[in-house]
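Chemist: mind folding the following:
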Amino acid sequence: MNPSVFYALAAAALFGASTPLAKWLGVEVSAVLLAGLLYLGSGVGLTVIRFVRDRGWRKSGLTATEWPWLIGAIAFGGVLAPVALMFGLSRTTGATASLMLNLESVLTAVLAWLVFKENADRRIVLGMVAIVLGGIVLSWPQETAAAHDWTGPLAVAFACLCWAIDNNLTRKVCASDALFIAGSKGLAAGVVNGGLALAFGAQLPGFTTVVPILLVGLLGYGISLVLFVLALRGLGSARTGAYFSTAPFLGAVISIVILGESVSLLFLVAAALMALGVWIHLMENHAHEHQHAALNHGHRHVHDEHHQHEHNFDWDGAEPHSHAHEHLPIRHSHPHFPDIHHRHKH
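Modeler: A predicted model of the protein is given here:
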């Protein structure tokens, strides 16, 4: 399996589990404060991990042109999206919210294709259609009064849009240190959301409630985002979003098993359509002759066909390793994704 696919699926598993667990843990906590605590757990935990890894503080390595992309990603994905999601969770079932989160992959792909000009494969488009149809079935009004309350699903949909913008902005900086990117987003989002909640009168829950929330945040929002950034390097925004759309299925299963939520016929039909869309994405094979332009960047790599460069330092031969390096122009053909080396036009 392509390591980037594994990163995306692992990120999906962690995030999918965090959604119903956040609903369960946050019963007595306001939406804004819960979002702040989740991201604070992510930011603090990842910062400590990075500090230990580097044996001290190390500069981010981001260039002046990359900082605006990261700041925008933090604003949309770290501040607006979690608040909208927590609000939506308070007005819909965890299973419904979990499956509605499939819209994130659709919106990520649409923005990637239309705004950021990432190539759109026919198979990916068909898969997205299946996921959208699943979302429509899932939102179809039912007989219960709660089913006619659109505020919950609409809030979750808005969160998906914010995360879609975040995903495409993060793609611009994904070659940089994934721990720094995810940790910075967690710290900023945690401080902003937590500060706002406390300023408007929210009360911190007890220690026995805070610690599990912070842990869920570290795993479901922190480690998950690190893996997502690594997947962006190798798959691009649309494909990573497609693999990540498996997250709601795990979240829905946990909601049903642990929270005891019921399963309707529409829920099963929606799940089948969304599963079909994910399967179509997994079967994609994209190959053609393409031209690589000259490129200078730094990231963890091995000396494959795209990394035939010399070293201007003493190298012990260990791989993979990370350093700034130059890619010379090359033209060839092989199966590939719109990763950090294949962002060419078609």
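Chemist: can we go C-alpha only for contacts and neighbour counts from here?
Modeler: Noted.
Chemist: where do the helices sit along the chain?
Modeler: 3-25, 31-54, 67-73, 81-89, 94-100, 103-114, 122-138, 151-171, 178-199, 207-217, 224-244, 247-258, 265-282 (DSSP state H).
Chemist: elements contacting the longest one?
Modeler: Right, helix 31-54. Applying 3 or more C-alpha pairs under 8 Å, 6 or more residues apart in numbering; DSSP states H and E, one finds that helix 31-54 contacts helix 81-89, helix 178-199, helix 207-217.
Chemist: just the endpoints, please. Distance across stretch 313-325?
Modeler: 11 Å (C-alpha to C-alpha, to the nearest Å).
Chemist: run the chain-centre distance for it.
Modeler: Distance of stretch 313-325 from its chain centroid, counting by C-alpha atoms, centre = their mean, to the nearest Å, is 29 Å.
Chemist: contact partners of it?
Modeler: Under the criterion C-alpha atoms under 8 Å, 6 or more residues apart in numbering, residues 296-303, 309 lie in contact with stretch 313-325.
Chemist: equivalent analysis for stretch 144-160, please.
Modeler: Here stretch 144-160 makes contact (C-alpha under 8 Å, 6+ apart) with 80-85, 87-92, 96-97, 100-101, 103-104, 107, 139-142.
Chemist: next: stretch 328-338.
Modeler: The contact list for stretch 328-338, computed with C-alpha under 8 Å, 6+ apart, reads 118-119, 234-236, 239, 285-295, 342, 344.
Chemist: buried members of the contacts of stretch 144-160 into ChimeraX, please.
Modeler: This is how ChimeraX selects the buried members of the contacts of stretch 144-160, with burial counted by 16 or more other C-alpha atoms under 10 Å:
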select :80,81,82,83,84,85,87,88,89,90,91,92,96,97,100,101,103,104,107,139
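Chemist: still on that earlier bit, would you list the helices of the chain in JSON lines and tack on distance to His334?
Modeler: Listed next are the helices of the chain as JSON lines, based on distance: least, C-alpha to C-alpha, whole Å:
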{"stretch": "helix 3-25", "distance to His334": "17"}
{"stretch": "helix 31-54", "distance to His334": "35"}
{"stretch": "helix 67-73", "distance to His334": "30"}
{"stretch": "helix 81-89", "distance to His334": "37"}
{"stretch": "helix 94-100", "distance to His334": "35"}
{"stretch": "helix 103-114", "distance to His334": "22"}
{"stretch": "helix 122-138", "distance to His334": "18"}
{"stretch": "helix 151-171", "distance to His334": "22"}
{"stretch": "helix 178-199", "distance to His334": "27"}
{"stretch": "helix 207-217", "distance to His334": "39"}
{"stretch": "helix 224-244", "distance to His334": "14"}
{"stretch": "helix 247-258", "distance to His334": "30"}
{"stretch": "helix 265-282", "distance to His334": "18"}
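Chemist: next, the second sequence, to be compared with the first:
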Amino acid sequence: MRLPVSPAIGMALGAAALFGASTPLAKIMLGQISPWMLAGLLYLGAGFGLAVLRFSMRWSGKAPAEAPLRRADLGWLAAVVLSGGVAGPLLLMLGLQYSAGAEAALLLNLESALTLGLAWLVFRENVDIRIGIGAAAIIAGAVLLSWWMPVGASGPGVMLIAAACLCWAIDNNLSRRLSAADPLQIAMIKGLVAGSINFGLALSSGASVPAAMPLAASLAIGLFGYGISLVLFMLSLRHLGTARTGAYFSLAPFIGAALAVALLGEPLEWRLLAAGVLMGLGLYLHLAERHSHEHRHEAAAHDHAHVHDEHHRHGHAPDDPPGEPHVHAHRHGTLVHAHPHYPDIHHRHDHMG
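Modeler: Below is the predicted model:
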């Protein structure tokens, strides 16, 4: 049975569009800002921008119901910040110095393939034959991009961007552990901490703070391409799981490559089109997924935003918040049933075969 179209798919594609647009824009900024400084400014823009947004929403009473981070989440959050917030953007900024903008944008498809590989092989998320073939098509497109190097590209650029993709793939899989918590809070903390670290290291290495206009532009790119994009990505992780969210996120390089051609005047080569066809096929196979079987929900207790659907038939204490969605600690009883589902926070069960 085909899975229903989830609103989280739109969130994942929105995250991809924002992040994809940030790559060629960051390439433009590298002409005026050092790579390390730019990596710091992008995440500071995300952190400060989301802090203002979060404060405004709470002050106006329009903040959505979300579970806050708990003490047990802090170790996972630290790993996410270091891998995806510090190492990933720095390696990308260094790689952009050696690579054309369109090439760099499309090579970022490696992030989706590596995310899927880690989710499947290391974190044991279910990946069926259709999802596997889709991933193979995405990987084939990435290999095509790195095999025929255009004039001006170099091995170091490809290796640095691939290393950045690996850091983000690790980040994506670890972020799944945090997906029940407030995504705005997570993205804000990640931006502020990672941005401050890279900004401080850039200053200590002799980099200078850019002039007002490039500074403002870098912060704005960071807010949308790294901040709001990450919030949407975290929400998608909650409902779709890591592998599927990573697959939808593979749209990002198409956005980046198109902007690189339009904004930077880079040539539209046959290999970019061929890679696009392969990656588009992979994305289609993920969109056409079917997954329904009898499965068992073990008894569990946790805390996250929810409504009272078939997975939330619990009672309430007098001090639990009214209305839906709402947030409070609740317990799930054992449940066995069958329906179409994604590997969301309630469907991370084992599969036979």
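Chemist: inside strands: which ones of the contacts of stretch 313-325 of the first structure?
Modeler: Among the contacts of stretch 313-325 of the first structure, the members found in strands (DSSP state E) are 296-301.
Chemist: out of those residues, who has the most neighbours?
Modeler: Neighbour counts for those, by other C-alpha atoms under 10 Å, peak at His299, which reaches 18 neighbours.
Chemist: tell me which residue of the second structure matches up with that residue.
Modeler: In the second structure, His299 of the first structure lines up with His304, judged by TM-score structural alignment.
Chemist: next: Ala64 of the first structure.
Modeler: By TM-score structural alignment, Ala64 of the first structure lines up with Arg71 in the second structure.
Chemist: contacting residues around that match?
Modeler: Arg71 of the second structure touches nothing, counting by C-alpha under 8 Å, 6+ apart.
Chemist: contact partners for the residue positioned nearest the centre of the second structure?
Modeler: Nearest to the geometric centre of the second structure sits Phe233, at 4.5 Å (C-alpha atoms, centre = their mean). Applying C-alpha under 8 Å, 6+ apart to Phe233 of the second structure gives the contacts 11-12, 15, 245.
Chemist: which position in the first structure aligns with it?
Modeler: Aligning on TM-score structural alignment places Phe233 of the second structure opposite Phe228 in the first structure.
Chemist: ok, the counterpart of Tyr39 of the first structure in the second structure to Ala140 of the second structure distance?
Modeler: In the second structure, the residue paired with Tyr39 of the first structure according to TM-score structural alignment is Tyr43. To Ala140 of the second structure, Tyr43 of the second structure is 31 Å away according to C-alpha to C-alpha.
Chemist: show me which of those two is the more surrounded one.
Modeler: Set side by side, Tyr43 of the second structure and Ala140 show more neighbours around Tyr43, with 35 against 18, by other C-alpha under 10 Å.
Chemist: so that one makes contact with Gly195?
Modeler: Yes: Tyr43 of the second structure is within contact range of Gly195, at 4.5 Å (criterion: C-alpha atoms under 8 Å).
Chemist: residues shared between the contacts of the two?
Modeler: What both Tyr43 of the second structure and Gly195 touch, as defined by C-alpha under 8 Å, 6+ apart, is the set Gly85.
Chemist: related to what we said a few turns ago, which residue, other than its chain neighbours, is closest to the match of His299 of the first structure?
Modeler: Leaving aside its chain neighbours, His304 of the second structure sits nearest to Ala67 (5.0 Å; criterion: C-alpha to C-alpha, 6 or more residues apart in numbering).
Chemist: kindly report the same for Arg244 of the second structure.
Modeler: Nearest non-adjacent residue to Arg244 of the second structure, counting by C-alpha to C-alpha, 6+ apart: His286, 7.1 Å away.
Chemist: wait, isn't that neighbour in contact with Arg130?
Modeler: Yes: with contact defined as C-alpha under 8 Å, His286 of the second structure and Arg130 form a contacting pair (7.0 Å).
Chemist: higher neighbour count, the two?
Modeler: His286 (20 against 17).
Chemist: alignment lookup: the more buried one to the first structure.
Modeler: Matched by TM-score structural alignment, His286 of the second structure corresponds to His281 in the first structure.
Chemist: measure that match to His332 of the first structure for me?
Modeler: Between His281 of the first structure and His332 of the first structure the computed distance is 24 Å (C-alpha to C-alpha).
Chemist: could you find the counterpart of Ala137 of the second structure in the first structure?
Modeler: Using TM-score structural alignment, the partner of Ala137 of the second structure in the first structure is Ala130.
Chemist: what sits against the nearest residue to its match once chain neighbours are set aside?
Modeler: Nearest residue to Ala130 of the first structure, sequence neighbours excluded (C-alpha to C-alpha, 6+ apart): Gly277, at 4.9 Å. Residues in contact with Gly277 of the first structure (C-alpha under 8 Å, 6+ apart) are 126-131.
Chemist: and the residue nearest to the centre of the second structure, how far from Trp168 of the second structure?
Modeler: For Phe233 of the second structure relative to Trp168 of the second structure (C-alpha to C-alpha), the value is 12 Å.
Chemist: Leu82 of the second structure too?
Modeler: 10 Å.
Chemist: more crowded one of those two?
Modeler: Remark: of Leu82 of the second structure and Trp168, Trp168 carries more neighbours, 25 against 17, as counted by other C-alpha under 10 Å.
Chemist: need the counterpart of the more buried one in the first structure.
Modeler: Aligned partner of Trp168 of the second structure by TM-score structural alignment: Trp163.
Chemist: could you find the closest non-adjacent residue to that match?
Modeler: The nearest residue in space to Trp163 of the first structure (C-alpha to C-alpha, 6+ apart) is Gly77, at 4.8 Å.
Chemist: and the counterpart of the one you found in the second structure, what does it touch?
Modeler: Under the alignment (TM-score structural alignment), Gly77 of the first structure pairs with Gly84 in the second structure. By C-alpha under 8 Å, 6+ apart, the contact set of Gly84 of the second structure is 167-168, 170-172.
Chemist: what stretch of the first structure does stretch 333-350 of the second structure fall on?
Modeler: Using TM-score structural alignment, stretch 333-350 of the second structure pairs with 328-345 in the first structure.
Chemist: buried ones in the matching stretch?
Modeler: The neighbour-count check on stretch 328-345 of the first structure (16+ other C-alpha under 10 Å) flags 337-340, 342-343 as buried.
Chemist: please apply the same query to stretch 277-294 of the first structure.
Modeler: Residues of stretch 277-294 of the first structure classed as buried under the neighbour-count rule (16+ other C-alpha under 10 Å) are 277-278, 280-282, 292.
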